[in-house]
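**Student:** how would this look folded up:
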Amino acid sequence: MTNGLRERKKAKTRAAIRDHALRLFEERGYAATTVDQIADAAEVSPSTFFRYFPTKEDVILVDDVDEVLLGAIRAQPAGVPPIEAIRRAMREVFDAMSPEAWEFERRRQRLVLIVPELRMRMLQQMTGAIDLMAGVIAERAGRPDGDFAARVTAGAAVGAMLSVLPTGHIDGVQPADFQRVEQALTLLQNGLPLD
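**Tutor:** Next up, the predicted model:
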């Protein structure tokens, strides 16, 4: 089997697991759905499930957009300031998302909002998101990994984004919500003027 075919087969299996898990969580509830049920619906073994997702939570919490976004930030021209690079990268990534990808993201975010253990774990993952973004910011600026200023910049950007994303409405994230994210990042980039 060629490497390309193998990778496509793996991506198809991973997508099937996620699709069936999401459907089962919506139909039966998160707590009532087992890994065995997800594996059975996706026609894989439980051990195959765990090769793709270390835990049941990860089926929902692993965000495929993160790596794409980090790559888009990394690809911004060298002279673009960090917050502007994040804003531009987000626009590129989210503009390129298909309606199906947005629907999956909406459903995924809805589950995170209504399942307390998912919501708690997602909040814990924010530190990891800040670490990843700080690494890219430091890399773009020619600073060492773990640079304090890069980490503070990443934390401020993530905080600005979180402050405007919907947390209370049950429909989850919508494409229009990212206009507010762009506005928040622009405000941050401009020094947070309050006048």
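**Student:** going forward, measure contacts and count neighbours with C-alpha atoms only.
**Tutor:** Noted.
**Student:** How many neighbouring residues does residue 128 have?
**Tutor:** Per other CA atoms under 10 Å, the neighbour tally for residue 128 reads 12.
**Student:** Can you report how many residues neighbour residue 38?
**Tutor:** Per other CA under 10 Å, the neighbour tally for residue 38 reads 25.
**Student:** Residue 21 is in contact with that one, correct?
**Tutor:** Yes - under the criterion of CA atoms under 8 Å, residue 38 makes contact with residue 21 at 5.3 Å.
**Student:** mind checking which helix or strand residue 145 is in?
**Tutor:** Per DSSP states H and E, residue 145 falls between elements, in no helix or strand.
**Student:** neighbours around the closest residue to residue 187 other than its chain neighbours, how many?
**Tutor:** Distances taken as CA to CA, 6 or more residues apart in numbering put residue 193 closest to residue 187, at 7.1 Å, once the chain neighbours are dropped. Look at residue 193: counted by other CA under 10 Å, it has 8 neighbours.
**Student:** Distance of residue 165 relative to residue 106?
**Tutor:** Distance of residue 165 to residue 106, computed by CA to CA, to the nearest Å: 12 Å.
**Student:** and for the two, which residues touch both?
**Tutor:** Here residue 165 and residue 106 have residue 173 as joint contacts, going by CA atoms under 8 Å, 6 or more residues apart in numbering.
**Student:** and for comparison, fold this next one:
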Amino acid sequence: MCQTLPVTSLRERKKARTRAELQRHALRLFAERGYEATTVEDIAAAAEVARSTFFRYFAAKEDVVLFDDVDPLFEQALAAVPAGTPLLVALIEAMRATFTGLDEQKRADEELRMRLVRTVPEIAAALRARGAWEVEQTTRFVAPALGRSPDDIEVVTLAGALIGARFAAQTLVAREPHRSYVDTTLEILERLRTGIPLADEPIIGS
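**Tutor:** This is a model prediction of the structure:
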């Protein structure tokens, strides 16, 4: 009888665990000491690995914040949405299912990551530099969901709008710190379902 092969190899799973552990310890230290006061050496020591091991997984300290291991969970949730569901509705359902399924600590970690993105200049700069890459990555799950090419201008436009929604959520949370990043992102996506807000609003003029 043939044995079903695992989706990932043992080596890949071990690497994923090490990467996740490095991020978990990094976020804990950032919360306790602050981002600037925490060094790569501190993170490596907390994870009980060598400094060189950290750099095998992350090119720089800011990358440990930008690494998002929730994306695969989101893609699984999106694949589970019934065929025929309008795309934005499907994305909202998948995002809500993904974050509802996270435990309290992981959700807190995600909120901390977004807070660091908003408040630490080098992380914000690194994220801006990755803008085009973020759009390209978003087309990777939008295009197959629609059965369209990732080069389709409408797919790329939608991907850009989704990334814009994330930046808009970060802006609102920066202005109103009591807001949840996840809930604010969902609220913005709900508004986009009816079209671009204010797009047809007449300008007042000077």
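**Student:** what's the TM between chain one and chain two?
**Tutor:** After superposition, the two chains reach a TM-score of 0.80 (TM-score structural alignment, normalised by the length of structure 1), with 191 aligned residues with a CA RMSD of 2.9 Å.
**Student:** Show me the residue sitting in the middle of structure 2 in space.
**Tutor:** By CA atoms, centre = their mean, structure 2 has its centre lying nearest to residue 68, at 5.0 Å.
**Student:** residue in structure 1 matching it?
**Tutor:** Alignment note: residue 68 of structure 2 maps to residue 63 in structure 1; criterion TM-score structural alignment.
**Student:** contacting residues for residue 185 of structure 2?
**Tutor:** By CA under 8 Å, 6+ apart, the contact set of residue 185 of structure 2 is 165, 166, 168, 169.
**Student:** Repeat the analysis, applying 7 Å as the threshold.
**Tutor:** Taking CA atoms under 7 Å, 6 or more residues apart in numbering, we find residue 185 of structure 2 in contact with 165, 166, 169.
**Student:** Out of these, which is nearest to residue 123 of structure 2?
**Tutor:** Comparing the contacts of residue 185 of structure 2 against residue 123 of structure 2 with CA to CA places residue 166 closest, at 15.1 Å.
**Student:** which SS state does the residue nearest to residue 187 of structure 1 fall under?
**Tutor:** Three-state call for residue 193 of structure 1 (DSSP: H, G, I helix; E, B strand; the rest coil): coil.
**Student:** Mean per-residue distance, stretch 21-28 of structure 1 versus structure 2.
**Tutor:** Stretch 21-28 of structure 1, aligned to structure 2 and superposed, deviates on average by 3.3 Å (mean CA distance after the TM-score superposition for structure 1).
**Student:** That stretch: which residues count as buried?
**Tutor:** Of all the residues in stretch 21-28 of structure 1, those buried under the rule 16 or more other CA atoms under 10 Å are 21, 22, 24, 25.
**Student:** Count the residues that sit near residue 36 of structure 2.
**Tutor:** 9.
**Student:** swap in the one 3 residues further on?
**Tutor:** For residue 39 of structure 2, the tally of surrounding residues (other CA under 10 Å) stands at 14.
**Student:** That one corresponds to which position in structure 1?
**Tutor:** Residue 39 of structure 2 maps onto residue 34 in structure 1, by TM-score structural alignment.
**Student:** For its match, give its distance to residue 15 of structure 1.
**Tutor:** For residue 34 of structure 1, the distance to residue 15 of structure 1 - CA to CA - is 18 Å.
**Student:** One more: residue 156 of structure 1?
**Tutor:** 33 Å.
**Student:** still on that earlier bit, distance of the match of residue 68 of structure 2 relative to residue 129 of structure 1?
**Tutor:** On the measure of CA to CA, residue 63 of structure 1 and residue 129 of structure 1 end up 10 Å apart.
**Student:** Does the aligned partner of residue 144 of structure 2 in structure 1 fall in a helix, a strand, or a coil region?
**Tutor:** By TM-score structural alignment, residue 144 of structure 2 lines up with residue 139 in structure 1. Following three-state DSSP, residue 139 of structure 1 is assigned to helix.
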